[in-house]
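J.: what follows is a protein structure lacking sequence information:
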């Protein structure tokens, strides 16, 4: 019996893939774009679990028992931060007390913006040479200057100071590159054995993002000035990085139900600016868009998605997400698929 067990163990060890290790950490990421970035860094080593499943809104989500168990077993958790998933903060404290929890909005060098106020954005765009200016390690959050960028310093008490912060920061691919390095660093601390792999993968991921950014910029440049409205204010990071601006949003940044006054303001904007596209999102009922704008002649069939719900979860999702947003804009404005 003892020899039989030894033989079984020897055979089992031969079946373990080359490069696999019992020390590989259990990793959880909150949303698909973050899971994609982590997957890029972990390529050849392991695969992170996704917490908020594709097609669901991260603003309001209820963990399943299996998802709660994943948090409880995690060695490292990557999440955007409390402004995106306020419900997750308590779960992390209760279930992931022993894990290394990395809040990406707090990573030094991350460009962040305050939410834009009001249903229309035109007054917050085109601020001249200061528009989109980056302030590395700037302690001034200046939320009263909507749309102004700032960078959080590391190690400071920002935990309860996210009011007014737009959390959709992954839609700036420069943030994606910053986060690849942060992800590689956190994983290397947890798993030094694979530190060289993580660093190499992060560098490869940044090069891929650079290539996608060039393609997306070319697409946006071809579109020229266009007037469009988004379902909720989730895209200013993409807009500011690539030089395109939505005229307004039906709902505020957390995608809560718009007020009648806000709807009236948006309808007026469609007429005044001759808006050609109003984008829906797969996470939300498109009926509200059609009911509000169905008689205005504006295109309400276009879809734009900040999470990549129709993309395959994994390492390729993040660059494909950026490409798909540019493609949605081009398609709606008559430039083809």
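T.: Arrived safely, thanks for sending. Computed from a predicted structure; not experimentally measured.
J.: alpha carbons only for contacts and neighbour counts from here, please
T.: OK.
J.: show me the strands in the chain, by range?
T.: 27-29, 49-50, 76-79, 100-103, 112-114, 149-150, 165-166, 228-232, 248-251, 277-278 (DSSP state E).
J.: closest one to residue 121 among the ones you listed?
T.: strand 248-251 (5.1 Å; Cα to Cα).
J.: name the helices or strands packed onto that closest one?
T.: On a contact count with 3 or more Cα pairs under 8 Å, 6 or more residues apart in numbering; DSSP states H and E, strand 248-251 meets strand 228-232, helix 260-273.
J.: if we ignore the residues flanking it in sequence, what's nearest the spatially most central residue of the chain?
T.: Nearest to the geometric centre of the chain sits residue 170, at 3.6 Å (Cα atoms, centre = their mean). Once flanking residues are discounted, residue 170 sits nearest to residue 176: 5.9 Å by Cα to Cα, 6 or more residues apart in numbering.
J.: so that neighbour sits against residue 37, correct?
T.: Yes. Residue 176 is within contact range of residue 37, at 7.4 Å (criterion: Cα atoms under 8 Å).
J.: which one of those two has more residues nearby?
T.: residue 37 (28 against 23; other Cα atoms under 10 Å).
J.: show the contacting residues for the more buried one.
T.: Residue 37 is in contact with 176, 179, 180, 205, 315, 318, counting by Cα atoms under 8 Å, 6 or more residues apart in numbering.
J.: nearest to residue 285, out of the strands of the chain?
T.: strand 228-232 (10.2 Å).
J.: counting contacts, what elements does the closest one pack onto?
T.: strand 248-251, strand 277-278.
J.: ok, and what's touching stretch 261-278?
T.: By Cα under 8 Å, 6+ apart, stretch 261-278 touches 118-120, 226-231, 247-250, 289, 292-293, 296, 298-302, 332-333.
J.: pasting the second one now:
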């Protein structure tokens, strides 16, 4: 971690010089709504989607730090991105999920930042996944709140309130847009509740244990192979446990995600004669994603779970 901090301090020094350039020329953006309204930086895709819903057709710009296809957990900021944090009106992030973002916000000033962990309750990883994650780099709390539409709605409303503070002349528009987004999320929640209410089994196996919030909300049980870290390597003992769990519960499918290798899923499924399928943790959207935005990917996940768990 010392090396990372040295590199980040160097980037901050370059960022100070870059700030003047950004002020004159403007910052690179992703998901811009255009116009002269507030500039909002979202740390990764689910926060980008939520922010875009709040801005709607109002003037403003949304920029995202984690590029499509990038690994959100291990994001490394460029000097230009760090400088953009000082130029934005609002920064939306999740403390503890992306260490470089946390450090940059602490060193560039947090008065414009919204930490969404302050408005929702995050579950401890050990409690969420039923085994020790003490050696994992995200060992305290499970960050994947966005896979619960109810929590996502709370975050949308908090983003609207924060942007309204930065741009009060459009406050009513932001809050109305947020209400529409929450209505859409409530409909999605109802689809999940109905679609997963009558299934042959509640258990599902994933290579990346990212789906605790979804499982908790819809009375499912996630069996994670490698824990919360998508790049983690399970021990032989853990693989043996997964084999036994799959047999005990009659599991039909091993789920993997689009941003990491499917080798582990295919190896275990081959051993057990099971299928593999994508269950997307929605940390980013790429051409390989099973949809093109948050709602469509969530619905693709629902259909994948319904198929694997043989739901009516």
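T.: Yep, it's here. Keep in mind that this is a model prediction, so the values were computed, not measured.
J.: before we move on, back to that, just put the helices and strands packed on strand 228-232 of structure 1 in JSON lines and tack on distance to residue 186 of structure 1 and mean neighbour count.
T.: Conversion of those to JSON lines gives the following (distance: least, Cα to Cα, whole Å; neighbours: other Cα atoms under 10 Å):
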{"stretch": "strand 248-251", "distance to residue 186 of structure 1": "35", "mean neighbour count": "26"}
{"stretch": "strand 277-278", "distance to residue 186 of structure 1": "40", "mean neighbour count": "25"}
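J.: may I see these arranged in JSON lines, with distance to residue 81 of structure 1 as well?
T.: Below are these laid out as JSON lines (distance: least, Cα to Cα, whole Å):
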{"stretch": "strand 248-251", "distance to residue 81 of structure 1": "21"}
{"stretch": "strand 277-278", "distance to residue 81 of structure 1": "28"}
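J.: out of those, which comes closest to residue 113 of structure 1?
T.: strand 248-251 (16.1 Å).
J.: those helices in structure 1, which residues are they?
T.: Assigned by DSSP state H, structure 1 shows helices spanning 2-15, 32-42, 65-73, 88-95, 173-190, 195-223, 236-242, 260-273, 287-293, 317-332.
J.: one step back: can you pull the contacts of the residue mapped onto the residue nearest to residue 170 of structure 1 from structure 2?
T.: Mapped onto structure 2 by TM-score structural alignment, residue 176 of structure 1 lines up with residue 152. Neighbouring residues of residue 152 of structure 2 by Cα under 8 Å, 6+ apart: 50, 145, 146, 185.
J.: any idea how far the closest residue to residue 88 of structure 2 other than its chain neighbours lies from residue 166 of structure 2?
T.: In space, and not counting its chain neighbours, residue 88 of structure 2 is closest to residue 39: 5.2 Å by Cα to Cα, 6+ apart. Distance from residue 39 of structure 2 to residue 166 of structure 2, counting by Cα to Cα, to the nearest Å: 10 Å.
J.: neighbours of residue 281 of structure 2, how many?
T.: Neighbours of residue 281 of structure 2 under the rule other Cα under 10 Å: 22.
J.: typo on my end, residue 292 of structure 1
T.: If you count neighbours by other Cα under 10 Å, residue 292 of structure 1 ends up with 15.
J.: now swap in the one 10 residues further on and tell me
T.: Residue crowding around residue 302 of structure 1 was assessed by other Cα under 10 Å; the count is 17.
J.: check residue 193 of structure 2 too.
T.: 15.
J.: same thing with residue 239 of structure 2?
T.: Other residues close to residue 239 of structure 2 by other Cα under 10 Å number 16.
J.: aligned to it, what sits in structure 1?
T.: In structure 1, residue 239 of structure 2 lines up with residue 263, judged by TM-score structural alignment.
J.: and for residue 305 of structure 2?
T.: Per TM-score structural alignment, residue 305 of structure 2 is aligned with residue 329.
J.: and that match, how many neighbours?
T.: Residue 329 of structure 1 sits with 23 neighbouring residues when counted by other Cα under 10 Å.
J.: how about it: what's its closest non-neighbour residue?
T.: residue 304 (7.8 Å).
J.: what's the match for that neighbour in structure 2?
T.: Per TM-score structural alignment, residue 304 of structure 1 is aligned with residue 279.
J.: just residue 213 of structure 1 next, same as before
T.: So, by TM-score structural alignment, residue 213 of structure 1 is matched to residue 189.
J.: which residues touch its match?
T.: Residue 189 of structure 2 neighbours (Cα under 8 Å, 6+ apart): 148, 149, 150.
J.: and if we set it to 7 Å?
T.: residue 149 (Cα atoms under 7 Å, 6 or more residues apart in numbering).
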